[in-house]
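**Student:** Could you work out the structure for the sequence below:
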Amino acid sequence: MSNIPEVGQPAPDFSTPDQNETLLSLGDFSSQWVVLYFYPKDDTPGCTTEAKDFTELNQKFSELGAKILGVSPDSGKSHGKFINKHNLSITLLSDPEHLLTEAYGAWRLKKFMGKEYMGVARSTFLIAPNRIIAYTWPNVKVKSHAQQVLTKLQELAATSQSAE
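**Tutor:** Sure thing, here's the model as predicted:
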């Protein structure tokens, strides 16, 4: 069974290249919320919809102090083409060795047409500025997912501000 981090646990750290081959770590976003979402492959129908939905809401996430990071096994070069083709405004991380994907329990046994194989299970993690997992979506359905994440972030950000 995959080891999915739970709400309240420290978020697994990472150091992974983005679409520009710039190495990014969780610590680079220490004062921000992070939406870390895992998806199977650049430029496929579901993954394109999800990336475009997050891009459409990116300004609202930014206003709440959140950074959106998409993760797939694709190369930085593939990510760059994907971003340019669909005019995406989010950051995409390259994880060809599945190290980050495994750390978040998103590299799982999948089934398609009766065959079992290991692959990326569409999952999203909302990480608080203190680097603690604030909310998880371990089995994402693309339709309206970005909006669900934004709504949850609005709730949690409001709660953390009133607690200060």
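
**Student:** switch to C-alpha atoms for all contacts and neighbour counts from now on
**Tutor:** OK.

**Student:** Kindly list the longest helix within this structure.
**Tutor:** Counting residues, the longest helix found in the chain (DSSP state H) is helix 145-163.

**Student:** which ones are touching the residue positioned nearest the centre of the chain?
**Tutor:** Centroid-nearest residue in the chain: residue 37, 1.6 Å away (criterion: C-alpha atoms, centre = their mean). Contacts for residue 37 were tallied using C-alpha atoms under 8 Å, 6 or more residues apart in numbering; they are 68-71, 122-125.

**Student:** another one to check against the first:
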Amino acid sequence: MSERLSPGDTAPDFSLPDADGAQVSLAGFRGRKVIVYFYPAALTPGCTKQACDFTDNLDLLAGHGYEVIGISPDKPEKLAKFREKEDLKVTLLADPEKKVLEAYGAFGEKKLYGKTVTGVIRSTVIVDEDGRVERALYNVKATGHVAKLIKDLGL
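**Tutor:** Below you'll find the model as predicted:
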């Protein structure tokens, strides 16, 4: 079970391939706030809803200085399909080895339909301009999460 992050922690840096195979690193976003969200699988109903909600609110979030990055264990090719099919505008990164998921506490035991399973824990971590964790939210719901996040951030 990976350790969960807390406000004030230094966000673990990462460099992962995006849907086109280009490397994207957290360090490249220094000076900007980043919403990093972790989801189980591209092209599934809940994850599609969440990604579409982030895309629909991207202008609002960007207007307040937030970048949005979605990370899943999918391969870049699947992320490209997901982006094209749903017309997504958020940056999608591939973490098939689950190293970043684990570093952020977003992979481990969770309840799924009453059973304990090991997998991706739907999570959102907000990283400030200096690379520190501002908020770390775990076991978030796919539906309504973005609206709640916007409300909680006072945007």
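
**Student:** From residue 135 of the first structure, how far out is the residue nearest to the centre of the first structure?
**Tutor:** From residue 37 of the first structure over to residue 135 of the first structure the distance is 12 Å, taken as C-alpha to C-alpha, to the nearest Å.

**Student:** what sits in contact with each of those two?
**Tutor:** residue 125.

**Student:** what ranges do the helices span in the second structure?
**Tutor:** 45-56, 58-63, 76-86, 99-103, 145-152.

**Student:** among the contacts of residue 37 of the first structure, who's most crowded?
**Tutor:** residue 71 (29 neighbours; other C-alpha atoms under 10 Å).

**Student:** Most distant residue from the centre of the first structure?
**Tutor:** Greatest distance from the centre of the first structure, by C-alpha atoms, centre = their mean, belongs to residue 114 (28.0 Å).

**Student:** Could you check which residue of the second structure pairs with residue 23 of the first structure?
**Tutor:** In the second structure, residue 23 of the first structure lines up with residue 23, judged by TM-score structural alignment.

**Student:** quick one: residue 40 of the second structure and residue 72 touch, right?
**Tutor:** Yes - between residue 40 of the second structure and residue 72 there is a contact at 5.8 Å, judged by C-alpha atoms under 8 Å.

**Student:** Mutual contacts of those two, please.
**Tutor:** Joint contacts of residue 40 of the second structure and residue 72 (C-alpha under 8 Å, 6+ apart) are residue 120.

**Student:** So which of these two has more stuff around it?
**Tutor:** Taking neighbours as other C-alpha under 10 Å, residue 40 of the second structure and residue 72 compare with residue 72 leading, 26 against 19.

**Student:** how near is the more buried one to residue 19 of the second structure?
**Tutor:** 11 Å.

**Student:** shared neighbours, the two?
**Tutor:** With C-alpha under 8 Å, 6+ apart as the test, residue 72 of the second structure and residue 19 both reach 92-94.

**Student:** will you turn those residues into a markdown table that also has neighbour count and distance to residue 142 of the second structure?
**Tutor:** A markdown table is the format used below for these (neighbours: other C-alpha atoms under 10 Å; distance: C-alpha to C-alpha, whole Å):
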| residue | neighbour count | distance to residue 142 of the second structure |
| --- | --- | --- |
| 92 | 29 | 16 |
| 93 | 28 | 18 |
| 94 | 25 | 19 |
